[in-house]
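Student: Give me coordinates for this.
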Amino acid sequence: MTDLTTTTLPRRSFLRTVATLGAAAAAVGVPTALAAESTRRSASTPFARPASPDDALQRLIDGNARFVAGKPQAPHRDFARLREVEPKQAPFAAFLGCADSRVPIEIIFDQGFGDCFPVRVAGNIVSPEVIASLEFGCAVLGAQTLVVLGHSKCGAVKATLEGGAVPGQISTLYQHIQPAVDDSHGDLDTAIANNVRNQASLLRKSSPVLAGMIKSGTLRIVGAVYDLA
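Tutor: This next block holds a predicted model:
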């Protein structure tokens, strides 16, 4: 059964879990600067692949905790690891994230080459192309956890909330985000959380492939918000 929940966490939370499909989720603290290069872990001492979706999510939580503490190990980021994954990729986690330059997924979760399969688009919105990409990452490549990752001060959500004139085709994003804005009472943080929840739910409803993986216990979809500060 799919469980869609809302969790309110303190402002100091780095990841505020807003929706989880198929399981409960967790949260950790605020980001700090990266640690010295000496903390890096090479491909010669790799992290083993997670054994389950729960383990995969825990791997992300643990990595974020290292980043938060300023003690990242920066695993799997050397040329030996790149050569290892060059013939075939097998990421353990997939992401639907915003295109924002302040949300570098592999850095904030302390992962490296071949660990994550990020799909990024302004507003972390679902489209046929996004669904196809995530189906590939999960059903074909084997990602066990899919995180729909929004973030504070999201420009796409803010633009939708304000509804002003924007250049080019930026306004085409609005239709995907508007339902979240409509239920926000004009509050940006609420709209951002609503949008993550809506997109996570839409992924399951729009993809029998992903829904089937959730039902079989081979995939966990979690929605979360990344606080920039």
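Student: okay, CA-based contacts and neighbour counts for the rest of this
Tutor: Will do.
Student: Which helix in this structure has the most residues?
Tutor: helix 188-206 (DSSP state H).
Student: mind listing what's buried in it?
Tutor: Within helix 188-206, the residues that count as buried by 16 or more other C-alpha atoms under 10 Å are 188-189, 191-201, 203-204.
Student: contacts for stretch 118-137?
Tutor: 91, 94-100, 105, 117, 143, 148-150, 154-157, 173, 176-177, 196, 199, 202-203, 206-207, 209-210 (C-alpha atoms under 8 Å, 6 or more residues apart in numbering).
Student: Which ones among those residues map onto strands?
Tutor: 94-97, 117, 148-150 (DSSP state E).
Student: With distance to Glu86 and neighbour count as extra columns, can I get the residues you listed in CSV?
Tutor: Below are these laid out as CSV (distance: C-alpha to C-alpha, whole Å; neighbours: other C-alpha atoms under 10 Å):
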residue, distance to Glu86, neighbour count
Ala94, 18, 26
Phe95, 21, 23
Leu96, 23, 28
Gly97, 24, 25
Phe117, 14, 26
Val148, 26, 33
Leu149, 27, 29
Gly150, 30, 33
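Student: Could you also give me the structure for this next sequence, so I can compare it with the first?
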Amino acid sequence: MTTSPRTSPSTPPTAPAVSRRRAVLTLTAAASLAAGVPAARATTLTSPTPSPSGRTRAEKPPTAARALAELRAGNARFAALRQLHPHEDAARRAAVAVSQHPFALILGCVDSRVPPELVFDQGLGDLLAIRSAGQVLDEAVLGSIQFGVTELGVPLVVVLGHERCGAATAAVEFVRTGKPAEGHLARLVEEIAPAARETRALPGDWVENTVRANVARIRRRLARDEAFDRALIVGARFDLDTGKVAFHPS
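Tutor: The predicted model follows:
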């Protein structure tokens, strides 16, 4: 009686096995394409994949320190033009459609060159972004921050100013000339003007000094408000030329 030779671990799979595997992949890809998912991603949607920090899609940084580290890492990728564009696939979209768990809140300027999700290389559901010219506060902005901190449990609030801010430039011009801005712009200028007056006699670029002082004033105001006691509040500045964000805890 002749025995069949054993198949070694390195022996290629038989033709039926290959056919079965191809059939499974074909069906998976077809189903994913029907749902609007690229075929190249179809085989990765059945299990959570880690983000650049090692957390899965279902997780978020549990502390303000971890959240800050996540933002630093994402911005380093952005500045180096090595973005990963995480959390943009169909599985993530489905997950955040039913609930959201952002790990940081960014209070930034409306400037088109400073979109938080791009600046920090984050994706769907990662950041709660609130934007107003010059980060100016009003009741709508404050209420939005409170919603993020108390209702969504966001542990970190970042007040993000930026280089060559137009709102800060207008405030400096107002303080320099005394000529008020027109219409609704007057409110923005008046809110930033204290930072412009505070830095008028300082050496260096007046607008740049105003940007930094304005961020510090807003951060202090938020830190004094008991509505935000649960969160760490930090200031930051985005450099338009380098793409880098510098964080300032106080």
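Student: still on that earlier bit, can you tell me which of the buried residues of helix 188-206 of the first structure is nearest Val166 of the first structure?
Tutor: Leu188 (18.1 Å; C-alpha to C-alpha).
Student: residue in the second structure matching the closest one?
Tutor: Leu188 of the first structure maps onto Val207 in the second structure, with residues paired by TM-score structural alignment.
Student: What of Lys71 of the first structure?
Tutor: Using TM-score structural alignment, the partner of Lys71 of the first structure in the second structure is Arg82.
Student: Pro16 of the second structure versus its match, what's the distance?
Tutor: 42 Å (C-alpha to C-alpha, to the nearest Å).
Student: which one of these two has more residues nearby?
Tutor: Applying other C-alpha atoms under 10 Å to Arg82 of the second structure and Pro16 shows that Arg82 carries more neighbours, namely 12 against 9.
Student: follow-up on the earlier one: grab the nearest non-local neighbour of the match of Leu188 of the first structure.
Tutor: Thr169 (5.6 Å; C-alpha to C-alpha, 6 or more residues apart in numbering).
Student: hmm, back to that, outside of the longest helix of the first structure, which residues touch it?
Tutor: By C-alpha under 8 Å, 6+ apart, the surrounding residues in contact with helix 188-206 of the first structure are 4, 18-21, 124-126, 131, 148-154, 157-158, 161, 177, 179-181, 183-184, 210-211, 221-225.
Student: if you look at these, which of them are in helices?
Tutor: 131, 157-158, 161, 177, 179-181, 210-211.
Student: Filter these down to just the buried residues.
Tutor: For those, a burial check counting by 16+ other C-alpha under 10 Å picks out 131, 157-158, 161, 177, 180-181, 210-211.
Student: Can you show me the helices along the second structure?
Tutor: Using DSSP H, helices in the second structure cover 15-34, 64-79, 90-98, 116-119, 139-146, 166-177, 185-198, 206-224.
Student: What's the local residue count around the alignment partner in the first structure of Ala91 of the second structure?
Tutor: By TM-score structural alignment, Ala91 of the second structure lines up with Ala80 in the first structure. The tally of other residues near Ala80 of the first structure (other C-alpha under 10 Å) stands at 13.
Student: With Leu156 of the second structure instead?
Tutor: 24.
Student: Tell me who's in contact with it.
Tutor: 64, 67-68, 103-105, 231-234.
Student: Distance of the equivalent of it over in the first structure relative to Pro91 of the first structure?
Tutor: The pairwise alignment with the first structure assigns Leu156 of the second structure to Thr145, based on TM-score structural alignment. Separation of Thr145 of the first structure from Pro91 of the first structure (C-alpha to C-alpha): 10 Å.
Student: picking up where we left off before, could you give the angle of the longest helix of the first structure to helix 155-162?
Tutor: Put simply, helix 188-206 of the first structure runs at 110 degrees to helix 155-162, going by axes from the mean of the first three to the mean of the last three C-alpha atoms, to 10 degrees.
Student: Now do the same contact list for Phe117 of the first structure.
Tutor: By C-alpha under 8 Å, 6+ apart, the neighbours of Phe117 of the first structure are 91-95, 137, 143.
Student: just Arg66 of the second structure next, same as before
Tutor: Contacts here follow C-alpha under 8 Å, 6+ apart; on that basis Arg66 of the second structure touches nothing.
Student: and if you look at His176 of the first structure?
Tutor: Shown in contact with His176 of the first structure (C-alpha under 8 Å, 6+ apart): 125-126.
Student: Surely Ala196 of the second structure touches Val172?
Tutor: Yes. The pair Ala196 of the second structure / Val172 is scored as a contact, 5.5 Å apart, by C-alpha atoms under 8 Å.
Student: hey, what's in contact with both of those two?
Tutor: Going by C-alpha under 8 Å, 6+ apart, residues that sit against Ala196 of the second structure and also against Val172 are 206-207, 210.
Student: before we move on, back to that, map the residue nearest to Val207 of the second structure across to the first structure for me.
Tutor: Taking TM-score structural alignment, the alignment pairs Thr169 of the second structure with Lys158 from the first structure.
Student: picking up where we left off before, skipping adjacent residues, who's closest to the match of Ala91 of the second structure in space?
Tutor: Counting by C-alpha to C-alpha, 6+ apart, Ala43 is the residue found nearest to Ala80 of the first structure once chain neighbours are left out, at 5.9 Å.
Student: Hmm, that neighbour is touching Arg77, no?
Tutor: Yes. Using C-alpha under 8 Å, Ala43 of the first structure is in contact with Arg77, at 7.4 Å.
Student: rewinding a little: quick one, which of the helices of the second structure gets closest to Phe247 of the second structure.
Tutor: helix 64-79 (8.8 Å).
Student: chain center to the closest one, what's the gap?
Tutor: 9 Å (C-alpha atoms, centre = their mean, to the nearest Å).
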